[in-house]
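Peer 1: how would this look folded up:
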Amino acid sequence: MRREELLDLNAFMTVAEEQSFTRAAAKLGTSQSALSHTIRRLEMRLGVRLLTRTTRSVAPTEAGERLLGTLRPALDSIGAQLTSLGELREKPAGTIRITTSEHAADTTLWPALEKLLPAYPDIHVELSLDSGFADIVTERFDAGVRLGEALAKDMIATRIGPDLRMAVVGSPAYFQTRPIPQTPQSLADHQCINLRMLSSGGLYAWELEKDGRELRVRVEGQLAFNNVNMIVRAATAGFGLGFVMEDQVTAHLADGRLIRVLEDWCPPFPGYHLYYPSRRQPSAAFAVLVEALRYRG
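Peer 2: The predicted structure follows:
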């Protein structure tokens, strides 16, 4: 394959991923008109239309989707091989992109990166904070961080954090007017602060468990947030019960700003794992990061 053809294919994939000629041109360092000419040249050479263009968006046609399905793994493989050449350098180098939740980034990833990166100035890390489940292959992430119980089976997973627990909490002022809930069913008589999931848009059902019995409780109340810090703030202010990670309210419980209830319905569960495709050939930089994150508790 000629160099020109490779460049044309890369241009097509960039436009398809960015869904915009303007953004793709900026990413490729070329003009929008030159990029449009490149795509037309590729479509003429292949004899099929690859992109559907409207005034607001660009999307692959059926033929374009089929071509993308071939290009992505091929170019990813080439990229992995080029990255692996970094192992021949004196120091590991390269960019590592990770999709993660805000809690995992704050409690697990950043503490490790803060210690690691000063010793490896040629390693660059990009964290994408998202409560949903990104497809790390199609979205071109090197790895993801999620809870151990939610990992896909075709991924290599490395444990990077301890077991975690949830906590149902409310303020002393709230419990002055409400009884302490003794069972999950009694939550129906309480004001509860809901979490709106960014990925699905739905409200999170509180996951409780005791003696092997699992319950998913739909709760109601005046407030709903898509941010856990706001749930903690509202619970501390007496607006209802919150359901959050235990370590997010440790200080509040210690100084009495919050009271924990239904503790026996909140058992530990597997903590955070770093996961990546089994076919991925780790670069030297990625191997260094995995070793730094590995949980040894």
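
Peer 1: Every contact and neighbour count from this point should use C-alpha atoms.
Peer 2: OK.

Peer 1: How far does stretch 19-31 sit from its chain's centre?
Peer 2: In terms of Cα atoms, centre = their mean, to the nearest Å, the centre of stretch 19-31 is found 26 Å from the chain centre.

Peer 1: which other residues reach that stretch?
Peer 2: Here stretch 19-31 makes contact (Cα atoms under 8 Å, 6 or more residues apart in numbering) with 11, 14-15, 18, 32, 35-36, 57-59.

Peer 1: before we move on, what about stretch 147-164?
Peer 2: With Cα under 8 Å, 6+ apart, stretch 147-164 has contacts from 108, 245-246, 268-278, 290, 293-295, 297.

Peer 1: Straight-line length of that stretch, end to end?
Peer 2: 9 Å (Cα to Cα, to the nearest Å).

Peer 1: returning to what we had before: please narrow the contacts of stretch 147-164 to those residing in helices.
Peer 2: Per DSSP state H, helices hold the following members of the contacts of stretch 147-164: 290, 293.

Peer 1: quick revisit: rebuild the contacts of stretch 19-31 as a markdown table, extending it with distance to residue 186, secondary structure and neighbour count.
Peer 2: Formatted as a markdown table, these follow (distance: Cα to Cα, whole Å; DSSP: H, G, I helix; E, B strand; the rest coil; neighbours: other Cα atoms under 10 Å):
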| residue | distance to residue 186 | secondary structure | neighbour count |
| --- | --- | --- | --- |
| 11 | 58 | helix | 21 |
| 14 | 53 | helix | 18 |
| 15 | 53 | helix | 24 |
| 18 | 49 | helix | 16 |
| 32 | 61 | helix | 17 |
| 35 | 62 | helix | 21 |
| 36 | 62 | helix | 17 |
| 57 | 50 | coil | 11 |
| 58 | 51 | strand | 17 |
| 59 | 50 | strand | 18 |
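
Peer 1: To compare against the first, here's the next sequence to fold:
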Amino acid sequence: MVRDALGDLAVFVAVAEERSFTRAAARLSTSQSAVSNAMRRLEEQLGLRLLARTTRSVSPTEAGETLLATLLPALGDIRGSLEALAAFRGTPAGLVRITTSRHAAETLLWPAVDAVLSRYPDIEVELSIDGALTDIVTDRFDAGVRLGESVEKDMIAVRIGPDLRLAVVGSPAYFAQHPVPQTPRELTAHRCINLRMATRGNLYAWEFERDGQALNVRVGGPVVVNDSAMAINAALGGHGLACVIEDQALLGHVATGRLVRVLEDWCPPFAGHHLYYPNRRNHSPAFRVVLDELRARATR
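Peer 2: Predicted coordinates:
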């Protein structure tokens, strides 16, 4: 029974993740009837209902959720073991899936991926740009990239970038009509560009620290965005102050006078971007190539 059910278990995972027989069939490159037959066969063999079906949706039952939680790590290990066989081909090959923030993707990941793809034509890389924290095991990612403070403690974390700083900026046109804030508390009297956090949906409280004194400030203003690049655009347009990560693009705006930086002494460095991944024995050669490239660039 176990041997015969292996294929049906893979079908179950696809249906449970896609929440749809149609999407699961497309993902597996098979017919919807074949997916339905596999699920019926598996449920009959187990004597359990694994999926709750309605006319509009499909979702795992409690038993299905338990089975899915067991299967996902196991299938990930199997995939890693199969990809490791590429070592016998003499050149790394296979797919590497990484979830990342836009800032990390643009400043760190893409330069490394660009170099890897140029050297290893059999490697494929999928970058999923998402501001929310992602369960990389459940969503079948090889790794994720987030700020060091956001990485779960049960993950292996590798620093891939330098310390970062926040920067509070506004346009000259804005400051022609508003005083320059001398302390973070004065921001409550300013028009500010709010950033909505992707994971919890709350507005970001601007974080400051000086001489060991930490201070969080809730700001208000005419614009709310969920992307730092849009916050910079709003600041360039004179719509208020923005609090974003300092990088070369932002410093370029400051250097040319398009933006004015304030409260710099309240913005100390903090831990930068880290690549994180589960503690598995069998990582594919393709993943190790990407990891080694990121590590090498971090030490330059």
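
Peer 1: Let me see the TM-score of these two.
Peer 2: Once superposed, chain against chain, the TM-score is 0.97 (TM-score structural alignment, normalised by the length of the first structure); 297 aligned residues with a Cα RMSD of 1.3 Å.

Peer 1: Now tell me what touches the helix or strand harbouring residue 167 of the second structure from outside.
Peer 2: Applying DSSP states H and E as the criterion places residue 167 of the second structure in strand 166-170. Where contact means Cα under 8 Å, 6+ apart, the residues beyond strand 166-170 of the second structure that reach it are 235-236, 238, 240-246, 259-264, 267-269.

Peer 1: Kindly write the PyMOL command that selects the buried subset of the residues you listed.
Peer 2: Buried residues among the contacts of strand 166-170 of the second structure (16 or more other Cα atoms under 10 Å), as a PyMOL selection:
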select buried, resi 235+236+238+240+241+242+243+244+246+259+260+261+262+263+267
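
Peer 1: Confirm residue 146 of the first structure sits in a strand?
Peer 2: Yes: assessed by DSSP: H, G, I helix; E, B strand; the rest coil, residue 146 of the first structure belongs to a strand.

Peer 1: ok, back up a step: of all the contacts of stretch 19-31 of the first structure, which comes closest to residue 181 of the first structure?
Peer 2: For those, the residue nearest residue 181 of the first structure by Cα to Cα is residue 18; the value is 49.8 Å.

Peer 1: Quick check: the spatially closest residue to residue 12 of the second structure that is not a sequence neighbour vs residue 79 of the second structure, distance?
Peer 2: Closest residue to residue 12 of the second structure apart from its sequence neighbours, by Cα to Cα, 6 or more residues apart in numbering: residue 39 at 6.4 Å. Relative to residue 79 of the second structure, residue 39 of the second structure is positioned 22 Å away (Cα to Cα).

Peer 1: So between those two, which is more surrounded?
Peer 2: Between residue 39 of the second structure and residue 79, counted using other Cα atoms under 10 Å, residue 39 has the larger neighbour count: 22 against 14.

Peer 1: so what corresponds to the more buried one in the first structure?
Peer 2: Aligning on TM-score structural alignment places residue 39 of the second structure opposite residue 39 in the first structure.

Peer 1: Just the element for that match, please.
Peer 2: Residue 39 of the first structure belongs to helix 32-46 when assigned by DSSP H and E.

Peer 1: With the second structure overlaid, how far apart is that helix on average?
Peer 2: Averaged over the aligned pairs, helix 32-46 of the first structure sits 1.2 Å from the second structure after superposition, using mean Cα distance after the TM-score superposition for the first structure.

Peer 1: same thing with stretch 62-69 of the first structure?
Peer 2: Using mean Cα distance after the TM-score superposition for the first structure, stretch 62-69 of the first structure ends up 1.3 Å from its aligned counterpart in the second structure, as a mean over the superposed pairs.

Peer 1: So for that stretch, what gets flagged as buried?
Peer 2: By neighbour count with 16+ other Cα under 10 Å, stretch 62-69 of the first structure contains the buried residues 64-65, 67-68.

Peer 1: which ones are touching the closest residue to residue 147 of the second structure other than its chain neighbours?
Peer 2: Of all residues not flanking residue 147 of the second structure in the chain, residue 273 sits nearest, at 4.4 Å (Cα to Cα, 6+ apart). Applying Cα under 8 Å, 6+ apart, we find residue 273 of the second structure in contact with 104, 145-148, 159-163.

Peer 1: how close does residue 273 of the second structure sit to residue 150 of the second structure?
Peer 2: Taken as Cα to Cα, the span from residue 273 of the second structure to residue 150 of the second structure is 9 Å.

Peer 1: How about residue 248 of the second structure?
Peer 2: Distance of residue 248 of the second structure to residue 150 of the second structure, computed by Cα to Cα: 23 Å.

Peer 1: quick one on the thing from earlier: what two of the contacts of residue 273 of the second structure are the furthest from one another?
Peer 2: Largest separation among the contacts of residue 273 of the second structure by Cα to Cα: 145 and 163, giving 14.4 Å.

Peer 1: Looking at the two, which is more packed in?
Peer 2: More neighbours surround residue 145 than the other of residue 145 of the second structure and residue 163, with 28 against 14 (other Cα under 10 Å).

Peer 1: To which residue of the first structure is the more buried one aligned?
Peer 2: Aligned partner of residue 145 of the second structure by TM-score structural alignment: residue 145.

Peer 1: In contact with that match, which residues are there?
Peer 2: 98-101, 104, 272-275.

Peer 1: Out of those residues, list just those in strands.
Peer 2: Judged by DSSP state E, the contacts of residue 145 of the first structure include 98-100, 272-275 as members of strands.

Peer 1: so which of those comes closest to residue 141 of the first structure?
Peer 2: For these, the closest approach to residue 141 of the first structure (Cα to Cα) belongs to residue 98, at 5.7 Å.

Peer 1: That closest one touches residue 128, doesn't it?
Peer 2: Yes: Residue 98 of the first structure is within contact range of residue 128, at 6.2 Å (criterion: Cα atoms under 8 Å).

Peer 1: how about residue 198 of the second structure, secondary structure?
Peer 2: Of the three states, residue 198 of the second structure takes coil under three-state DSSP.

Peer 1: I figured residue 221 of the first structure hits residue 193, correct?
Peer 2: Yes: the criterion here is Cα under 8 Å, and residue 221 of the first structure meets it with residue 193 at 5.8 Å.
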